[in-house]
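Engineer: curious how this folds, go ahead:
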Amino acid sequence: MTDEENSSAATTSSAALNHHQNHLSLYDDDGRPKRTGTVWTTSSHIITAVIGSGVLSLAWSIGQLGWIGGPLVMLFFSVVTLYTSYFLADSYRVGDPINGKRSYTYMEAIDNILGGKNFIFCGIMQYANLYGTAIGYTIGAAISMMAISKADCIHSSDGKNPCSVSGNRYIIGFGAIQLIFSQIPNFDKMSWLSILAAVMSFTYSLIGLGLGIAQVAENGTFKGTIAGAEAETHAKKVWAIFQALGNIAFAYSYSNILIEIQDTIKSPNEGRTMKIATKLSIATTTTFYVLCGCIGYGAFGNAAPGNLLTAFDKPYWLIDIANLALVIHLVGAYQVYSQPLFAFVEEQVAKKWKVVENEHKIQIPFLPSYNLNTFRLVWRSFFVVVTTFISMLIPFFNDILGVIGALGFWPLTVYFPVEMYIKQKKIPKWSGSWIVLQSLSMFCLLVTIAALIGSVAGVLLDLNTYKPFSASL
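Structural biologist: Take a look at the predicted model:
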């Protein structure tokens, strides 16, 4: 072989090697496209999932528990959520935290570590919870849009018109928005939406906090009592405490999508990044929760409303901004909770019919090209339409969501993470660590049962005045 031929062969070999290396740089160790998530994108996903409209009900919750019980319960659940989230983060890879087998979903983590019927039980709890949350967020967003419309109507009439507002058109409007956003292919492509939603959650929380501080200043004192709001009977007091415990516990819950969020983090050592993001996010949300809850209770005392924003009617434009920020946040939160369900269905269907993986590139003017998947378009649109219809049919679904949340809190946030941690770390039965972890699990089970009782009671009360398609404000 001549020198020229040797040189040509070497050049070809070098080009092939470079091409192979460039190809590998686009993919992770499991052959999937390279994940790009960071501490900040992960934190935005978590904050979007955790700081929901539930933050506005925390003043009422503290009102039922009192000045001592309320903050203590909030801190307790923040610590529980933090440590069980650490357990879950360690469950993303089986065995070796760097090179172990990945679990792409919560269900896969259960299957890989615990196996058996746990897999099926987890799937039912997780996806029922995700679907119920999507419906609850649709109703919550509609209520905020109705509040904006009603406030503007009352203001324009100088308070002479009570302005009753129907919610169906707002539910449909929110559904139409989700028809578009539901076509975002996966978690990894929606970091920008999560960041926007996280900013919006801070916006309405800060407005609620600011209005509460102004009300405290106007009152000249902090209202509220050590024991919290009084009730007509002891039974009703216990009832209210159950509901408050449930509200606070579920306000921290995002475990049902933690593994899916962790699967967006770039290698190596995704567990370490997830723990840092979790610590940052839980610290941030706890600070906001304690401030909003305590300031709201201090402003209105035992008369604190279920939604802090409804306690204010001036300045109406600032309250409108808060409600608008809440709507934008719920647009992103809806997607954060729906994407795992979308991915699960599409993965199961793809195993049987490969045709669902076919994509068609569409060039959109002034925007990057979009890969249209026909199955994704039809299935996700169907999901949004059904969600929207149920939201109109049962406008008190937030209480049913409380039932679903109560059923899902203990198994998804505490039981499974604890059991996977015990299995992975090989903690001996009846050892000190085992007893502490099981005691924590049992206590949280009791809280779940109490919250479930309160939520079921709320649904029964709603059924007494139930009218289909009757959402109004």
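Engineer: please make it C-alpha for all contacts and neighbour counts, starting now.
Structural biologist: Fine.
Engineer: shouldn't residue 240 be in contact with residue 62?
Structural biologist: No: if you go by C-alpha atoms under 8 Å, residue 240 and residue 62 don't touch, sitting 10.6 Å apart.
Engineer: before we compare anything, build this one as well:
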Amino acid sequence: MPYSVRLCGMIGGFRFKICGLMQFLNLFGTTIGYTIASSISMMAIKRSNCFHESGGKNPCHMSSNPYMIMFGVTEILLSTIKDFHQIWWLSTVAAIMSFTYSSIGLALGIIQVAANGVFKGSLTGISIGAVTQTQKIWRTFQALGDIAFAYSYSVVLIEIQDTVRSPPAESKTMKNATRISIAVTTTFYMLCGCMGYAAFGDAAPGNLLTGFGFYNPFWLLDVANAAIVVHLVGAYQVFAQPIFAFVEKQAAARFPDSDLVSKEFEIRFPGVRSPYKVNVFRTVFRSCFVVLTTVISMLMPFFNDVVGILGALAFWPLTVYFPVEMYIKQRKVERWSMKWVCLQMLSCGCLVVTVVAGVGSVVGVMLDLKVYKPFKTTY
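Structural biologist: The predicted structure follows:
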């Protein structure tokens, strides 16, 4: 069982089961969001080159389905990697790619603002008229979910800590890593978001990099979008591995004598000294998991709305409620003390954010489904 789910055992009882269920649902949903996001970036690369070659004469409409399938096939291959200990290099590459595309997006945003000579947009967001008052409310709620999605790292934070070597103590290493990563990530994403809105105003796209056009410098945009794809390839594995580990350990415990579950078959390749070990259950289950997330992504390729739903589902229960309850139990915080009341107020406030974000994102998906034809709509 993943360490983060075992940690939920601190609160015990029925809440332990709900905590574990929410953990896995969020991990599963995040892999869907990453599949959608990667296809958007791959399509952006294809369209930029199409526009460049045709001089803007070709509208370059295309379906996202082939790109999701390409991403899924890649993930099936990477899913043969057994556990976290073997994908440290993938996480490192993903982190470098994240820094790359964030830097390019921020730089292009600053350049676009300078070219405009004015800050577009307003402090209150999109104007009434461009959208109705009701639509603006739903979009505002959805935006809260998009922001909350940035906290999804908390789900795998403890999983990563469980793989850190000691000494020094794992908790000490992770505290330092968390401080640095949160500071850098918050700074970059806030700058990218603010400069992107300042550059495009109400017309700011969901993927900032697609808003700079498809001409100059089209090659730089290709680099940035390629970096996003590589980043998401690694991120998908980080979020999928805890699910893989849980299901496979449960299967091994239930069927200890089954060769399909426990036996490793060796496959030798010419020129390779060490044999490649394959487990039938692991290969089949992981492949089916990737296929399922890919098909769901193809049915609902609405990045902003899906991200909003994922952020809403994970934010309050996993980032606020359960950690707060664990802290109260671990530190034995007295009921109705000042600290207890403040923690409960924080939890209630975040619950409100989760509810309104979830409602706004669900409404967004429902509106998208009215005009979207599964497997047929092109962009």
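Engineer: please name every helix or strand in contact with the helix or strand hosting residue 6 of the first structure.
Structural biologist: Per DSSP states H and E, residue 6 of the first structure falls inside helix 3-25. In terms of contacts (3 or more C-alpha pairs under 8 Å, 6 or more residues apart in numbering; DSSP states H and E), helix 3-25 of the first structure is not packed against any helix or strand.
Engineer: would you map the helices across the stretch 1-150 of the first structure?
Structural biologist: Assigned by DSSP state H, counting those that start in this stretch, the helices in the stretch 1-150 of the first structure fall at 3-25, 39-50, 58-89, 106-113, 118-156.
Engineer: and the ones you listed as a markdown table, adding distance to residue 176 of the first structure and mean neighbour count?
Structural biologist: Shown next, in a markdown table, are the helices of the stretch 1-150 of the first structure (distance: least, C-alpha to C-alpha, whole Å; neighbours: other C-alpha atoms under 10 Å):
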| stretch | distance to residue 176 of the first structure | mean neighbour count |
| --- | --- | --- |
| helix 3-25 | 38 | 11 |
| helix 39-50 | 21 | 25 |
| helix 58-89 | 30 | 22 |
| helix 106-113 | 29 | 22 |
| helix 118-156 | 11 | 21 |
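Engineer: go ahead and confirm residue 40 of the second structure touches residue 64.
Structural biologist: Yes: between residue 40 of the second structure and residue 64 there is a contact under C-alpha under 8 Å: 7.1 Å.
Engineer: now residue 266 of the second structure, nearest residue through space, not along the chain?
Structural biologist: residue 277 (4.5 Å; C-alpha to C-alpha, 6 or more residues apart in numbering).
Engineer: got a list of what that neighbour touches?
Structural biologist: The neighbours of residue 277 of the second structure, taking C-alpha atoms under 8 Å, 6 or more residues apart in numbering as the test, are 264, 265, 266, 267.
Engineer: aligned against the second structure, show me the partner of residue 283 of the first structure.
Structural biologist: Using TM-score structural alignment as the criterion, the counterpart of residue 283 of the first structure in the second structure is residue 183.
Engineer: host element of its match?
Structural biologist: Counting by DSSP H and E, residue 183 of the second structure is part of helix 170-200.
Engineer: and that helix, what does it pack onto?
Structural biologist: Here helix 170-200 of the second structure touches helix 88-116, helix 153-161, going by 3+ C-alpha pairs under 8 Å, 6+ apart.
Engineer: how big's the offset between it and the first structure?
Structural biologist: For helix 170-200 of the second structure, the mean deviation from the first structure after alignment is 1.1 Å (mean C-alpha distance after the TM-score superposition for the first structure).
Engineer: related to what we said a few turns ago, can you tell me which residue in the first structure aligns to the residue nearest to residue 266 of the second structure?
Structural biologist: Aligned partner of residue 277 of the second structure by TM-score structural alignment: residue 371.
Engineer: same thing with residue 255 of the second structure?
Structural biologist: Correspondence of residue 255 of the second structure to the first structure, assessed by TM-score structural alignment: residue 353.
Engineer: same question, residue 69 of the second structure
Structural biologist: Residue 69 of the second structure maps onto residue 172 in the first structure when the alignment is built from TM-score structural alignment.
Engineer: same deal with residue 358 of the second structure?
Structural biologist: Matched to the first structure by TM-score structural alignment, residue 358 of the second structure sits across from residue 452.
Engineer: who touches stretch 39-59 of the second structure?
Structural biologist: So stretch 39-59 of the second structure is contacted by 60-62, 64-65, 67-68, 71, 207, 210, 213-215, 218, 221-222, 225-226, 228-229 (C-alpha under 8 Å, 6+ apart).
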